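Q: Okay, here's the prediction I keep looking at, along with the sequence it came from:
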Amino acid sequence: MTEGLTIGQAAAYVGVTIKTVRHYHRLGLVAEPERDSSGYRRYGSGELFRLVQVRTLAAAGVPLAEVGDLLDAGPEEFAATLDAVHQQLTERIEELTARRDRLHRLDHGDRALLPDRACAVLARLAELGFGDDYVSCQREALVLTRALVPEIFGTFLARLEDSLADPEAVELTKHGWEARSWDPDDPRIEELASRTADKLLTHHALLTMPTEFGDQADAASRYGLVNHHGEDQAPSIARLNTLIEAHLRAAGIAVPP
C-alpha cells in the first residue's frame, strides 16, 4: 500500500492549490518530500502539518517572507512578530476603511470633497434661497480653500456659518451676487463694498489670519487664488472684492496683498 498523499491530495486537504504548494516549496517554507519508487512525491503528516502552519499564517496576513523565520522562532519572538503583524493589519484596515468612506462620499456629491460641516453650509445656502450658480461658486471656493489654504479653512467655514445666521449679511451677500450684472464702474459697488466690509468687521476675530499662515512666503498667492476665484468672469465682482479688501486693510485686517 502506497503511503502518503500526492501533491494534489495534500493541497486539497490543506485548502490551497497545487500551485500554492509548489510556491511554498520554492520559498523554502515547506520541504519537498522524497519521491517514492513510482517517481511521485508523497506527503506525510509532517509535511501536511507544515503546510497547515504556513497556510494559516499567510491567511492571517503574515507576509510569506516572514513565515519561515516565524515558524522557526521561539515563543517570545513568535508572539512579538504576531503583535507586529496585528498592528500592520490594523493600519491596513484603517486605510481601507478610509478609502471605502471616500468611495461612499463619491456617491453623495459634495461629501466626496468636503467635510460634513461644509456640506451643511452649502445645504443652508440653498435653504436661504441662493441659486444653484451661487451655491456652485461657494462649493468651488470651499474646495479650493481646503486644498490651498487649509490653515484658514475652519475660520472660513465659521465666517460663512456666522453670516448665514445674520439676515442682514444674507441680504448683502445676495446683493453682491446680483452685482455680477452691473457695470464695473457702477457707483453702487462702492456703497455695497463699504456696507459689506462694515458687516464683516462686526466679527473681527473671524477675519484674523493665523500668524503661521501670514508668515509663509506663498500665503498671498494661495489666498488670492481662493478669494479671487471666478472674478475673470465678472469684472464687477472683481472690483467689489478689491474694494472690500481695501476697507478691511484700512481697518487693520491683514488681508494678503
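A: Good, I have the coordinates.

Q: CA only for contacts and neighbour counts going forward, please
A: Fine.

Q: how about the strands in the stretch 1-150 of the chain?
A: In the stretch 1-150 of the chain, no strands are defined using DSSP state E, counting those that start in this stretch.

Q: for residue 105, what are its contacts?
A: Shown in contact with residue 105 (CA atoms under 8 Å, 6 or more residues apart in numbering): 111-113.

Q: Try it again at 6 Å.
A: Counting by CA atoms under 6 Å, 6 or more residues apart in numbering, residue 105 makes contact with 111-112.

Q: got it, and residue 206?
A: Contacts of residue 206 (CA under 6 Å, 6+ apart): residue 159.

Q: Any figure for the gap between it and residue 166?
A: To residue 166, residue 206 is 15 Å away according to CA to CA, to the nearest Å.

Q: Ok, residue 124 next?
A: Separation of residue 124 from residue 166 (CA to CA): 12 Å.

Q: Comparing those two, which shows the higher neighbour count?
A: The neighbour comparison of residue 124 against residue 166 (other CA atoms under 10 Å) goes to residue 124, with 16 against 11.

Q: Tell me where the stretch 151-257 of the chain has helices.
A: Assigned helices in the stretch 151-257 of the chain, in chain order: 153-164, 167-178, 187-201, 211-214, 219-227, 235-250 (criterion: DSSP state H, counting those that start in this stretch).

Q: deepest of those helices, which one?
A: Mean neighbour count (mean count of other CA atoms under 10 Å) peaks for helix 235-250 among those, with a mean of 19.

Q: Presented hereafter is structure B, for comparison with structure A:
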Amino acid sequence: MANGLTIGQAAAFVGVTIKTVRHYHRLGLVAEPERDGSGYRRYGSADLLRLVQARTLARAGVPLAEVGDLLDAEPERFAAALDDVYRRLTERIEDLTARRDTLHRLGNGDRVLLPDRACAVLDRLTGLGFGPDYVATQREALVLTRALLPEIFDGFLTRLQRSLDDPEFVELTKRGSEAASWDPDDPRIEELASALAARLLTDRALLEMPTGSHGRSDTASRYGLVNHHREDRAPAIARLNALVEANLRAAGVDIPRQ
C-alpha cells in the first residue's frame, strides 16, 4: 500500500472538499506534496496538520489572504493577529445583529424609521379611533419630519402628544380627517380651520420653530414637504391646512412660506 493519502482522502479526513484543498494550494497556504512513483501526490501527517490549521483559521473568519502569514508567524505575532481577527469578528457580529433587529422591526412597516416614542403616538391615534389612512399619513409625516427637519422632530412629537390629551382637539382633528371627502369650497372648512388654529394657539410655545432653523435656505421647502404631505390627494385638506397656517400667521406665529 502506498504511503500517505490521496487528495480525496486528505480532503475527507480534514473535512473539506478537494476543490478547497486545491484552492489552498493555489494560494500557497498548503504546499503541494511531491508525487510518488505512480505519479500521485500523497499527503502525510504534516500536510494534514497544515490543512487542518488552514481550515480552522478560515472557518474562524480569518481572511484567506491572511491565513498563510498567520500559519508561519511567531507565537507572539500569531496571538496579536488572532486578537485583531477577534475584534473584526465582534464588529461584524454587532453589525449583523443590528441588521437582524432592523429586519425584525421592518415587520411593522415604517416603524423601523421611527423611535419608540413616535410609535407610541401612532398606537394612541389608533386607540382613539382614528382611521388607518389618517394614522398612515401621520406615520409618513413623522418619518419625513425626522429626515428633513430633525431639529423640530421632538417638538412635533410633543405637540402631538399634548394634542391627544385634549378631547376637543381630538374631535376637531377627526373632523379634519373627515374633511378629505368635502368639497374644497365647503364653508365648514373655514370654520374648522379657525377652530383648529385656536386650539393650537393655546400652547403657542410648541408652534415656534427652533432657533437657527430659519437660517437654512431650504427650510421652507423642507417644511412644506412635511406639512403638505398627501395634499395632492385631497384638495379640501390642502385648503384646510392653508387656512390653518394663515390663521396662525395672522396671530404672529412664524411659519415658513414656500
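A: Nice, I can see it. On a predicted model such as this, the values are computed, not experimentally measured, just so you know.

Q: quick revisit: which of the helices of the stretch 151-257 of the first structure sits closest to residue 14 of the first structure?
A: Evaluated with CA to CA, those place helix 153-164 nearest to residue 14 of the first structure, the distance being 55.2 Å.

Q: Give me the mean deviation of that closest one from the second structure.
A: By mean CA distance after the TM-score superposition for the first structure, the fitted helix 153-164 of the first structure averages 2.0 Å away from its aligned residues in the second structure.

Q: who touches that helix?
A: 145-146, 169-170, 206.

Q: Repeat the analysis, applying 10 Å as the threshold.
A: Residues outside helix 153-164 of the first structure that contact it (CA atoms under 10 Å, 6 or more residues apart in numbering) are 117-118, 120-122, 124-125, 128, 138, 141-147, 149-150, 152, 169-173, 199-200, 203, 205-210.

Q: buried stuff in stretch 26-46 of the second structure?
A: 29-30, 32, 41-43 (16 or more other CA atoms under 10 Å).

Q: same question, stretch 66-79 of the second structure
A: 67-68, 70-71.

Q: Can you name the residues in contact with it?
A: The contact list for stretch 66-79 of the second structure, computed with CA under 10 Å, 6+ apart, reads 24, 27-30, 50, 53-58, 61-62, 64, 80-85.

Q: ok, now which ones touch the residue nearest to residue 257 of the first structure when sequence neighbours are not counted?
A: Nearest residue to residue 257 of the first structure, sequence neighbours excluded (CA to CA, 6 or more residues apart in numbering): residue 220, at 6.1 Å. Shown in contact with residue 220 of the first structure (CA under 10 Å, 6+ apart): 213-214, 255-257.

Q: can we see that at 8 Å?
A: By CA under 8 Å, 6+ apart, the neighbours of residue 220 of the first structure are 214, 256-257.

Q: likewise residue 142 of the second structure?
A: By CA under 8 Å, 6+ apart, the contact list for residue 142 of the second structure reads 114, 118, 153.

Q: any chance of those in TSV, plus distance to residue 244 of the second structure?
A: TSV is the format used below for the contacts of residue 142 of the second structure (distance: CA to CA, whole Å):
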residue	distance to residue 244 of the second structure
114	27
118	24
153	20
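
Q: Where does stretch 24-36 of the first structure end up in the second structure?
A: With TM-score structural alignment applied, stretch 24-36 of the first structure matches the range 24-36 in the second structure.

Q: And the closest residue to residue 227 of the first structure other than its chain neighbours, how far from residue 217 of the first structure?
A: Ranked by CA to CA, 6+ apart and with sequence neighbours excluded, the top spatial neighbour of residue 227 of the first structure is residue 141, at 7.7 Å. Distance, residue 141 of the first structure to residue 217 of the first structure, using CA to CA: 22 Å.

Q: Same question for residue 41 of the first structure.
A: Taking CA to CA, one finds residue 41 of the first structure at 71 Å from residue 217 of the first structure.

Q: next one: residue 225 of the first structure
A: Residue 225 of the first structure is 15 Å from residue 217 of the first structure, where distance means CA to CA.

Q: what does residue 245 of the second structure align to in the first structure?
A: Checking TM-score structural alignment: residue 245 of the second structure goes with residue 245.

Q: still on that earlier bit, now the contacts of residue 220 of the first structure in a markdown table, with distance to residue 4 of the first structure?
A: Formatted as a markdown table, the entries for the contacts of residue 220 of the first structure read as follows, by distance: CA to CA, whole Å:
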| residue | distance to residue 4 of the first structure |
| --- | --- |
| 214 | 76 |
| 256 | 80 |
| 257 | 82 |
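
Q: Compare residue 141 and residue 217 of the first structure (neighbour count), which wins?
A: Using other CA under 10 Å as the criterion, residue 141 of the first structure and residue 217 rank with residue 141 on top: 19 against 9.

Q: Let me see the contact set for the more buried one.
A: With contact taken as CA under 8 Å, 6+ apart, residue 141 of the first structure is in contact with 226-227, 229.

Q: Reformat the residues you listed as a markdown table; add distance to residue 16 of the first structure.
A: Converted to a markdown table, these look like this (distance: CA to CA, whole Å):
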| residue | distance to residue 16 of the first structure |
| --- | --- |
| 226 | 56 |
| 227 | 60 |
| 229 | 58 |
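
Q: Which one of those residues is nearest to residue 189 of the first structure?
A: The closest of the contacts of residue 141 of the first structure, once distances to residue 189 of the first structure are taken by CA to CA, is residue 227, at 17.5 Å.
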